[in-house]
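Undergrad: Below are the sequence and a predicted model for it; my questions follow.
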Amino acid sequence: MKRSEINNIIEYTIKKAKKLKFPLPPFAYYTPDDWRNLKEDQRELVDNMLGWDVTDFGKNDFEHIGLTIFTFRNGNFNKKNKYPKPYCEKLLFVREGQILPFHFHWYKMEYVINRGGGTLKITLYNSNENEDFNDTDVEVPIDGKIIKIKAGEEVFLEPGQSVTLSSGQYHQWQGVPGTGDIALFEVSTTNDDRVDNRFYEVKSRLPEVEEDEVAKYLMFNDYDKYVRF
């Protein structure tokens, strides 16, 4: 992805969050210089991958296949004594019509809430021992009610609704065309997107960035290049 595209995507999401009245914390607006001057007392931002994340999953077609993420808080798989939080909270911003490709998590269980905007369509499969699609029925809780569907069928989340996705459960979602952008919130167990995503086809979760202009905001995968404690 080009840095100019990433800059524009983050600015677009900030404007949409303001319009939807979802306040973001101060570090959402940090410049590269702010990150360069980060002090030890904010090490948690870096260690736990808090902040922005943008991906097109290596497809170079963000408008159709992609996701914008802001992580508010998170635990840490590798530093549990230092960061004992057992949970993670994110904003997952889905553009109208945009697809998140099929994947599951080996460890994470996630609770996804449609906080406002359009309708989210989620397609579900169980995984089998070979990490392929299983043809078994899928059970998924939506707003506290267990819904049972056939493999590969869909459920829909309107604003205010929520779904619990278990580890090992393949899911793909799309913002239903014609209904608008969607602000999803994810509350999950501790998350590490570098090691806990099993995509069915996509090979690239974290984008390679072409630095065609100066970064206005950083993604968590940029921190190592800027932050020196």
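TA: Good, I have the coordinates.

Undergrad: use CA for all of it now, contacts and neighbours both
TA: OK.

Undergrad: list the helices and strands the longest helix seen in the chain packs on?
TA: The helix spanning the most residues in the chain, taking DSSP state H as the definition, is helix 3-19. In terms of contacts (3 or more CA pairs under 8 Å, 6 or more residues apart in numbering; DSSP states H and E), helix 3-19 is packed against strand 51-55, strand 67-73.

Undergrad: which stretches of this protein form helices?
TA: Using DSSP H, helices in the chain cover 3-19, 32-36, 43-47, 223-226.

Undergrad: okay if I get these as a markdown table plus distance to Gly144?
TA: Listed next are those as a markdown table, based on distance: least, CA to CA, whole Å:
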| stretch | distance to Gly144 |
| --- | --- |
| helix 3-19 | 27 |
| helix 32-36 | 41 |
| helix 43-47 | 33 |
| helix 223-226 | 38 |
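
Undergrad: Quick check: Ile99 touching Ile65?
TA: Yes: using CA atoms under 8 Å, Ile99 is in contact with Ile65, at 4.7 Å.

Undergrad: Same drill for those two, tell me which one is more crowded.
TA: A direct count of neighbours by other CA atoms under 10 Å for Ile99 and Ile65 places Ile99 higher, at 23 against 20.

Undergrad: A further structure is provided below for comparison with the first:
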Amino acid sequence: MKRSDINRIIREGEAFMRSHGYVLPPFSRMSPVEMTERRQEIANITGAGLGWDITDFGLGDFEKTGLFLFTTRNGRIEDLKQGRGMLYAEKAMISRKDQLTPMHKHVFKTEDIINRGGGTLVLELFGDTDGICDRDKGTTVACDGILRTIAPGEKLSLVPGESVTLVPGDWHGFWAEGGDVFVAEVSTVNDDNTDNYFENPAVSRFSGIEEDEAPVHLLVSDYGPWLR
């Protein structure tokens, strides 16, 4: 992705979330220079992978296949292993109209996907067999606490206010219909480096960046090269 496109997407995304009454935390406004100067002070932020995350999943067409994310809080895997401490994570996301988040699963994370406003969020769901997306197998999920059996590939539509709980092994892809959707994710500890398994091996979690202009804000994937 071009850095200029990422900068534009960040501005548009923040404005969209504000239109739904959601304001990002103060560290979202830090410039790259400020983050560099305060890198020791903000080690908990960068170490937990909090912040901006714009991805085209390595496919080069954000409008068709992509997602806007901002991680607001996240614990550590070590916390979960000990069963104490910060065992949870939260993300604010934007799924654009007809923009696909590709079919994937997690082997560790359980997550609630919540439609906070906008259009309809549509999920396609499959079960898992021996670690592979089984397109002949469905699953059972909780939608706002009510169990629902989903046939293989059945489309689950969430209007504003509705949510679904996905457990490890639930294969899912999603997109917005009728308009962009402000999505919230509340989950157990999130590890985007190791806990995303995509059905299509050509898909990657993070995007390469063409530096055609200076970044307005650093992405989570920038922290290593910019702040080490």
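TA: That came through, no problem. These numbers were taken from a predicted model, which means no experiment stands behind them.

Undergrad: quick one: TM-score?
TA: Once the chains are overlaid, their TM-score stands at 0.94 when taken by TM-score structural alignment, normalised by the length of structure 2; 225 aligned residues with a CA RMSD of 1.6 Å.

Undergrad: picking that back up, dump the helices and strands packed on helix 3-19 of structure 1 to TSV, plus mean neighbour count.
TA: Output for the helices and strands packed on helix 3-19 of structure 1, formatted as TSV (neighbours: other CA atoms under 10 Å):
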stretch	mean neighbour count
strand 51-55	23
strand 67-73	21
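
Undergrad: Give me the most central residue, structure 2.
TA: Centroid-nearest residue in structure 2: Leu69, 4.9 Å away (criterion: CA atoms, centre = their mean).

Undergrad: show me the contacts for the residue lying closest to that one once chain neighbours are set aside.
TA: The shortest distance from Leu69 of structure 2 to any residue other than its chain neighbours is 4.3 Å, reached at Met93 (CA to CA, 6 or more residues apart in numbering). Each residue near Met93 of structure 2 by CA atoms under 8 Å, 6 or more residues apart in numbering is listed here: 67-70, 182-185.

Undergrad: now do 10 Å
TA: Listed by CA atoms under 10 Å, 6 or more residues apart in numbering, the contact partners of Met93 of structure 2 are 13, 17, 53-54, 67-71, 113-116, 181-185.

Undergrad: Relative to Ile45 of structure 2, how far out is it?
TA: Met93 of structure 2 sits 18 Å away from Ile45 of structure 2, going by CA to CA, to the nearest Å.

Undergrad: on that earlier part again, for Val214 of structure 1, which of the helices and strands packed on helix 3-19 of structure 1 is the nearest?
TA: With respect to Val214 of structure 1, and counting by CA to CA, the nearest of the helices and strands packed on helix 3-19 of structure 1 is strand 51-55 at 16.1 Å.

Undergrad: The closest one - contacts with which helices or strands?
TA: Secondary-structure packing of strand 51-55 of structure 1 (3 or more CA pairs under 10 Å, 6 or more residues apart in numbering; DSSP states H and E): helix 3-19, strand 67-73, strand 87-94.

Undergrad: again, only this time at 6 Å
TA: When contacts are defined as 3 or more CA pairs under 6 Å, 6 or more residues apart in numbering; DSSP states H and E, strand 51-55 of structure 1 sits against strand 67-73.

Undergrad: what's the average distance of the strand it packs on to structure 2?
TA: Compared with structure 2 after fitting, strand 67-73 of structure 1 deviates on average by 0.4 Å (mean CA distance after the TM-score superposition for structure 1).

Undergrad: from the chain's centre, how far out does stretch 94-107 of structure 2 sit?
TA: Centroid displacement of stretch 94-107 of structure 2 relative to its chain, using CA atoms, centre = their mean, to the nearest Å, is 8 Å.

Undergrad: what does that stretch contact?
TA: Contacts to stretch 94-107 of structure 2, defined as CA atoms under 6 Å, 6 or more residues apart in numbering, come from residues 64-68, 168-177, 179-183, 195-199.

Undergrad: In structure 2, what stretch matches the longest helix of structure 1?
TA: The aligned range for helix 3-19 of structure 1 in structure 2 is 3-19, by TM-score structural alignment.

Undergrad: Could you check how far the residue located most distally from the centre of structure 2 is from Arg228 of structure 2?
TA: Distance from the centre of structure 2 peaks at Glu37, with 27.6 Å (CA atoms, centre = their mean). For Glu37 of structure 2, the distance to Arg228 of structure 2 equals 12 Å [CA to CA].

Undergrad: Also Ser95 of structure 2?
TA: Going from Ser95 of structure 2 to Arg228 of structure 2 by CA to CA gives 31 Å.

Undergrad: So those two - more neighbours on which side?
TA: The neighbour count for Ser95 of structure 2 versus Arg228, taken as other CA under 10 Å, is higher for Ser95 (28 against 8).

Undergrad: Which residue, other than its chain neighbours, is closest to that one?
TA: Excluding its sequence neighbours, the residue lying closest to Ser95 of structure 2 (CA to CA, 6+ apart) is Val181, at 5.3 Å.

Undergrad: number of nearby residues for that neighbour?
TA: By other CA under 10 Å, 26 other residues sit near Val181 of structure 2.

Undergrad: circling back: starting at the chain centroid, how far to the match of helix 3-19 of structure 1?
TA: The answer for stretch 3-19 of structure 2 is 15 Å, by CA atoms, centre = their mean.
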